[in-house]
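Asks: Dropping a prediction and its sequence here:
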Amino acid sequence: MREVKRLFEDYKENVIALRKYEEQQIKEEYIKIQVSKWSPEKVDGGKIVKEDTKMAKRIDKANSTVIAIKRIKADLRPFLLALNKVSKEQKALLRSRYMKCRSVNEIAEEFDLSLSVTKDRLKKSEQRFYKLYQKYLQEVA
């Protein structure tokens, strides 16, 4: 089922992006902030000095990272809920097919099933997962 394949590809991309944003957020948390005494020129003249601009950019970047993380987690939520609601066997079949990128023949060997039974179970797993995904997607929206 093409839709399920696309959902798993999106899932992989979102997980990679989430890891990168979280790593970036951890690095940014360790930025040392220097407290400095402002000279009267800065206050009286109302000029923005480079140090002030750098700090504002760091804060904006940190805020955008937090927003991106929240957005990705919201995108992943219906997928993860649907994946956790299918049976263990269906989850294992879907993971083998779409996460491990195995062929139907390889899956049949892995689960010690005939090719026709594997195709049938995989199709039912895809249908059940997609139906649940659509349900959770509507609940989130």
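Replies: That came in fine, so what should we check first? Because the structure is a prediction, the values reported are computed rather than measured. Numbering: from 1, shown residues only.

Asks: switch to C-alpha atoms for all contacts and neighbour counts from now on
Replies: Fine.

Asks: Just give the number of residues close to Leu94.
Replies: For Leu94, the neighbour count with other C-alpha atoms under 10 Å is 26.

Asks: and it, which of the three is it?
Replies: Assigned with DSSP: H, G, I helix; E, B strand; the rest coil, Leu94 falls in the helix class.

Asks: alright, now check it against this:
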Amino acid sequence: MTKRDAAVDDPCPVARSVDLIGDRWSLLIVRDAFDGMRRFTDFQRNLGVARNILADRLRRLVEAGILAIQPSAEGGAYQEYVLTARGEQLFPVVVALRQWGEGELFGHEEAHSELVEKKTGQPLRRMAPVGEGGNLLASGDTEVRKLPQ
């Protein structure tokens, strides 16, 4: 199998984003980091991913500035992976994927996890694009404009 070219020169923000975080393991690593995981062994145990694949995805996420490596809070030789400010900006992406999955991929009575606000214990309000005036937008209400170079 040949390795595909990275989309670093693609003018589409979606293509560049998917190239960086669009594979299963990268997104699940980011999800787990939001859930408080920090150590390689914890990611590996939770995801069940091969060590070499996990090491590669963690390396890519660190190189992209989404995760940073720091010494373990407990000391010793361990290091931890923590979300950077850039990585924290992926939270709405993870929430949107979660909410779409909850609504489209589970039966009405089928058990699944739920994201709730810690303070109230209530589920998050469904994310949706809104216009300047606060009105909900559908895809037909938007268009892509190419920015001048």
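Replies: Yes, it's here. On a predicted model such as this, the values are computed, not experimentally measured, just so you know.

Asks: Quick TM-score on the pair, please.
Replies: Remark: TM-score between the superposed chains equals 0.27 [TM-score structural alignment, normalised by the length of the first structure]; 52 aligned residues with a C-alpha RMSD of 3.7 Å.

Asks: got the buried residues for the longest helix seen in the first structure?
Replies: What stands out as the longest helix in the first structure, according to DSSP state H, is helix 50-85. Across helix 50-85 of the first structure, burial judged by 16 or more other C-alpha atoms under 10 Å covers Ala62, Thr65, Ala68, Ile69, Ile72, Asp75, Leu76, Pro78, Phe79, Leu81, Ala82, Leu83.

Asks: so what's Lys131 of the first structure up against?
Replies: Shown in contact with Lys131 of the first structure (C-alpha atoms under 8 Å, 6 or more residues apart in numbering): no residues.

Asks: mind checking which helix or strand it is in?
Replies: Assigned by DSSP states H and E, Lys131 of the first structure belongs to helix 115-140.

Asks: Just checking the distance from that helix to the centre of its chain.
Replies: Taking the mean of its C-alpha atoms, helix 115-140 of the first structure sits 20 Å from the chain's own mean (C-alpha atoms, centre = their mean, to the nearest Å).

Asks: If we go by neighbour counts, what in it is buried?
Replies: 118-119, 121-123, 125-126, 128-130, 132-133, 136-137.

Asks: Counting by contacts, list what the host helix or strand of Ala108 of the first structure packs against.
Replies: Element membership for Ala108 of the first structure, per DSSP H and E: helix 104-111. Helices and strands touching helix 104-111 of the first structure, by 3 or more C-alpha pairs under 8 Å, 6 or more residues apart in numbering; DSSP states H and E, are helix 115-140.

Asks: go again using 10 Å as the cut-off
Replies: With contacts defined as 3 or more C-alpha pairs under 10 Å, 6 or more residues apart in numbering; DSSP states H and E, helix 104-111 of the first structure has these neighbours: helix 88-94, helix 115-140.

Asks: what about the ones you listed, which gets the closest to Leu18 of the first structure?
Replies: helix 115-140 (19.2 Å; C-alpha to C-alpha).

Asks: Next, the angle from the closest one to helix 50-85.
Replies: Put simply, helix 115-140 of the first structure runs at 130 degrees to helix 50-85, going by axes from the mean of the first three to the mean of the last three C-alpha atoms, to 10 degrees.
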